[in-house]
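Colleague: Sequence and predicted model, in that order:
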Amino acid sequence: MSAPTPAPLLLRGARLTTGETADVLVAEGRIAALGAEAAAQAAGLDPAPEEVDCAGLVLLPGLVDLHTHLRQPGKEDAETVETGTRAAAMGGFTSVHAMANSTPTADTAGVVEQVWRLGRDAGWCDVHPVGAVTVGLAGEALADLGAMADSQARVRMFSDDGMCVHDAVLMRRALEYVKSFGGFVAQHAQEPKLTAGAQMNESELSGVLGLAGWPAVAEEAIIARDVLLAQHVDSQLHVCHVSTAGSVRLIRWAKEQGVRVTAEVTPHHLLLTEELVRSYDPVFKVNPPLRRESDVMALREALADGTIDTVGTDHAPHTAETKQCEWTVAAMGMTGLETALSVVQHAMVDTGLMDWAGVARVMSVTPASIAGLEDQGQADERGVPRVGAVANLVLVDPEARRTVDPEQHLTKSRNSPYRGMELPGAVRHTVYRGARVVADGAPAQPYRHPAVAEAGGRA
């Protein structure tokens, strides 16, 4: 059987990133019309489109996350592709990139194809597996990058995230290899010998708290090396979760030299500081660690001026057993898919550093461009989705206020650092390939990929 085409939608009175209001017609999975033409074309449709009142809601192209941990296969007690992508849809994401540190590692064509199929079966958003750079993330031998690139998953992003590709020769070979098929390496910048046993940012506070320090230079040294390697072989490098002011300066310099480097910052590094570690609450333990207030301000400025290209959630779900324990043995990582847009609004929009067009740029258009996603991030330079594009959209209420309660989140894990914090903004609707997968702030029905429907529920 064939998958039914999503019913047409008429989004009434949405607020564009330009500040104007407009109707948007979604039909046959695409944006059919925008503005005055939308209602006129809707009148001729059979069946008539479902009308959705979007007064006061900001319309953005669907969000794209280059840095998500979905845990499956092997760690389904913390997250699955189903639960993680449903949480992503609730956060306004229509595309996520699943990092390779699953069990088994996503270092073969078979594993990345499994993750890709699980994403299609779930139907909440696109799932793009990230292939491991090295076998088992061990940093000793290159994984079969070409086989993953040629697989059904068509992997283009490779990362050992959670581990650094610390061997300079291996990193050079990886950059050379991915260049041959238009891929890129996303580096977790952490010199392991400088961070052995590290527990938090190295500072006066780490000494006061008696926790082993994680120096900024451990991140900055790898970035400095890697931008030079990328320049040497003329390949594309993406720097994951930038966290220090020094890293910003290095990336800015590299871009000035014409190096093909892009970078991301996480929502938590835009908002939270090392001062939270005084509580010894392991929910604030993360890799890289929370840094100083001066680093947070430098990261915000770099995101606003384009030195940092994207926001990546680094959504890292963990079980209660591995997170709610003594700080020194607790797992590193925080959930983030369902709060990312609110944190960016709070840190960037409500502070005047960025407008909604900028949010569309750093959370949709630019990450889609970096990853080469033709069906995502299709908007003009003002952040307005393009007529004719695949209908991947999010509508957010910027006036809403909510107190974060992780118990209400759709991710399986509860390790949100924002528990009890009041944040602005709320996703009201997420449209994925023309289907409203989130409606009125709640999950609706997932999109049915044609191949999934023809296979009776699994592709």
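Modeller: Right, received. Where do you want to start?
Colleague: alpha carbons only for contacts and neighbour counts from here, please
Modeller: Fine.
Colleague: and the spatially most central residue of the chain, what is it in contact with?
Modeller: The centroid of the chain falls nearest to D65 when counting by C-alpha atoms, centre = their mean (2.1 Å). D65 is in contact with 93, 95-97, 311-313, 363-364, 367, counting by C-alpha atoms under 8 Å, 6 or more residues apart in numbering.
Colleague: quick one: the helix or strand where it lies to chain centroid distance?
Modeller: According to DSSP states H and E, D65 maps onto strand 63-68. Strand 63-68 sits 2 Å away from the centroid of its parent chain (C-alpha atoms, centre = their mean, to the nearest Å).
Colleague: C-terminal to it, what's the next element?
Modeller: Downstream of strand 63-68, the next assigned helix or strand under DSSP H and E is helix 81-90.
Colleague: That next one versus strand 63-68: what angle between them?
Modeller: In terms of direction (axes from the mean of the first three to the mean of the last three C-alpha atoms, to 10 degrees), helix 81-90 departs from strand 63-68 by 140 degrees.
Colleague: Buried residues, stretch 389-407. List them.
Modeller: Judged by neighbour count (16 or more other C-alpha atoms under 10 Å), stretch 389-407 contains these buried residues: 389-398, 404, 406.
Colleague: Start and end of it, how far apart?
Modeller: Terminal residues of stretch 389-407 lie 36 Å apart, using C-alpha to C-alpha, to the nearest Å.
Colleague: about what we covered before: from the contacts of D65, which would you call buried?
Modeller: 93, 95-97, 311-313, 363-364, 367.
Colleague: CSV please, covering the contacts of D65 and showing secondary structure and distance to A122.
Modeller: Listed next are the contacts of D65 as CSV, based on DSSP: H, G, I helix; E, B strand; the rest coil; distance: C-alpha to C-alpha, whole Å:
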residue, secondary structure, distance to A122
F93, strand, 14
S95, strand, 13
V96, strand, 13
H97, strand, 15
V311, strand, 24
G312, coil, 22
T313, coil, 20
M363, helix, 22
S364, helix, 21
P367, helix, 22
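Colleague: Check it against this one:
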Amino acid sequence: MLTLLQNGMVYQAGHLQQLDVLLKDDKIAAIGVELAALLPSTAEVKKYDLQNLLVTPGLVDVHVHYRQPGYSQKETIKTGSLAAAHGGFTTVGAMPNLDPVPDTPANLKAVIDLNQQDGVVHILQYAAITQRRQGKAVNNLAALKAAGAFAVSDDGSGIQSAEVMYRAMQQAAAVGLPLAEHIEDESLLFNGVINAGPKATELNLPGMSSLSESSQLARDLILAQATGVHYHACHISTKASVALIRWAKQQGIQVTCEASPHHLLLADQDIPADDSNYKMNPPLRSKADRQALLAGLADGTIDMIATDHAPHTEADKAGGFCGSAFGITGSETAFSMLYTQLVKTHQLSLERLLELLTIKPAQAFGLHQAGELLPGRIADIAVFDLQHPTVISAQDYYSKGKNTPFTGEKVYGQTQLTFVAGQAVYQKED
């Protein structure tokens, strides 16, 4: 089966140029100019004219929550992966806050089998660092790696004990597993639901200190230096965290980090009211924190963007800040919101945004088949329309979760087509 993507503006090797991309079965066969002329006249070819459209490697998101098994009322592997495809993502890392927790080889294998059975994109599965994600007893990380874990995390909970984190890092380093940490000292949360500051005071809501993130990150970076582990800091959100990671990289500590679209696009002052669609953990921080994140993107301190796609039911989000769950969705809005708010306003180049969403996460996690368009690679490709505006509508979401403050936003960069292993798994209807 031959598929020819013609006349698109192709992002390849860090540059944008008008090229054709030829797919044969599940692989990229060739990239070049006027490839149709090189094909035999007898060849059966499905052709897509992508004039004025952006063609990129399938986006890579190392931080999603698919809720199955255990919480399928919020999301399933099928709906979550369809949402990823709708957003142009073709490779995702699924977090382990599930029931049962993938903390044994048997539990992990069961989730991996479900991912392969129901997923329409490539789903890489995190295993839990500690038993039942309780932060107390470190799992057998060698056995979990052998069972298929691509990394380990207790995401949703920070590991409170320095001893437990140290022992986990020693194990992860010994077997070559990245350790991705939800950075949070629970003793500094003060039962907060929003960032501590003027907005919390204005809305009369209990505030979470930003020290809960930066103080634990400082601890973890020293432990990472001592153990040599690949330490990945999830969803960093504060100016202090950016400075700490910049320092750690200067020291040669093997650290990578991600920022989430919502922390890059919003500050706590943008919260209009007691609206739980703005409630996430870590919370939206100050304008100065947001500016520090953007500076970290620009200078390379922040390695990648990851959505932290966290779907919830309507009931989960019905209680305002004090009565609802933390988390917002992100797979379906990430690229268009980032392109519209950062690239079109000249705060970030398109090439840098694509680097942060493709090759950088793939390189950081050693994903050798993801993040680049190259002949011989698996044909994972996304196609975006940068020219025509659209309005983000809840009725267009494939995710079960509708919990995002970005519904109703006018955006550019809507996904037109997503290919996974040469198959079109999402195509925008005319």
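Modeller: That came in fine, so what should we check first? Small disclaimer: the values here were computed from a predicted structure and weren't measured.
Colleague: hang on, the earlier thing: would you list the contacts of D65 of the first structure in TSV and tack on distance to D226 of the first structure?
Modeller: Formatted as TSV, these follow (distance: C-alpha to C-alpha, whole Å):
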residue	distance to D226 of the first structure
F93	30
S95	27
V96	25
H97	22
V311	20
G312	20
T313	22
M363	24
S364	25
P367	20
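Colleague: so how far is L228 of the first structure from the counterpart of M280 of the second structure in the first structure?
Modeller: In the first structure, the residue matched to M280 of the second structure (TM-score structural alignment) is V286. Here V286 of the first structure is placed at a distance of 27 Å from L228 of the first structure (C-alpha to C-alpha).
Colleague: Looking at those two, which is more packed in?
Modeller: Per other C-alpha atoms under 10 Å, whichever of V286 of the first structure and L228 has more neighbours is V286, with 19 against 15.
Colleague: show me the contacts for whichever residue in the first structure pairs up with E181 of the second structure.
Modeller: With TM-score structural alignment as the criterion, E181 of the second structure lines up with Q187 in the first structure. Applying C-alpha under 8 Å, 6+ apart, we find Q187 of the first structure in contact with 159-161, 164-165, 237-240.
Colleague: Next: S324 of the second structure.
Modeller: 276, 316-318.
Colleague: Please tell me which one of these counts the most neighbours.
Modeller: Of all the contacts of S324 of the second structure, the highest neighbour tally under other C-alpha under 10 Å goes to S276, namely 25 neighbours.
Colleague: That residue contacts A315, doesn't it?
Modeller: No: assessed by C-alpha atoms under 8 Å, S276 of the second structure is found out of contact with A315, at 11.2 Å.
Colleague: one step back: now, the most widely separated pair of the contacts of S324 of the second structure?
Modeller: S276 and D316 (9.5 Å; C-alpha to C-alpha).
Colleague: who touches both of those two?
Modeller: By C-alpha under 8 Å, 6+ apart, the residues touching both S276 of the second structure and D316 are 324-325.
Colleague: The second structure: matching residues for the strand holding D65 of the first structure?
Modeller: Using TM-score structural alignment, strand 63-68 of the first structure pairs with 59-64 in the second structure.
Colleague: Leaving out chain neighbours, which residue sits closest to L60 of the first structure?
Modeller: V394 (5.3 Å; C-alpha to C-alpha, 6 or more residues apart in numbering).
Colleague: Please give the element, helix or strand, for the one you found.
Modeller: Applying DSSP H and E as the criterion places V394 of the first structure in strand 393-403.
Colleague: mean offset of the helix or strand just after that strand relative to the second structure (after superposition)
Modeller: As assigned by DSSP H and E, the chain's next helix or strand after strand 393-403 of the first structure is strand 422-432. For strand 422-432 of the first structure, the mean deviation from the second structure after alignment is 1.0 Å (mean C-alpha distance after the TM-score superposition for the first structure).
Colleague: orientation of whatever helix or strand comes next after strand 422-432 of the first structure relative to strand 393-403 in degrees?
Modeller: Moving toward the C-terminus from strand 422-432 of the first structure, the next helix or strand (DSSP H and E) is strand 435-439. Relative orientation of strand 435-439 of the first structure versus strand 393-403 (the same axes, to 10 degrees): 10 degrees.
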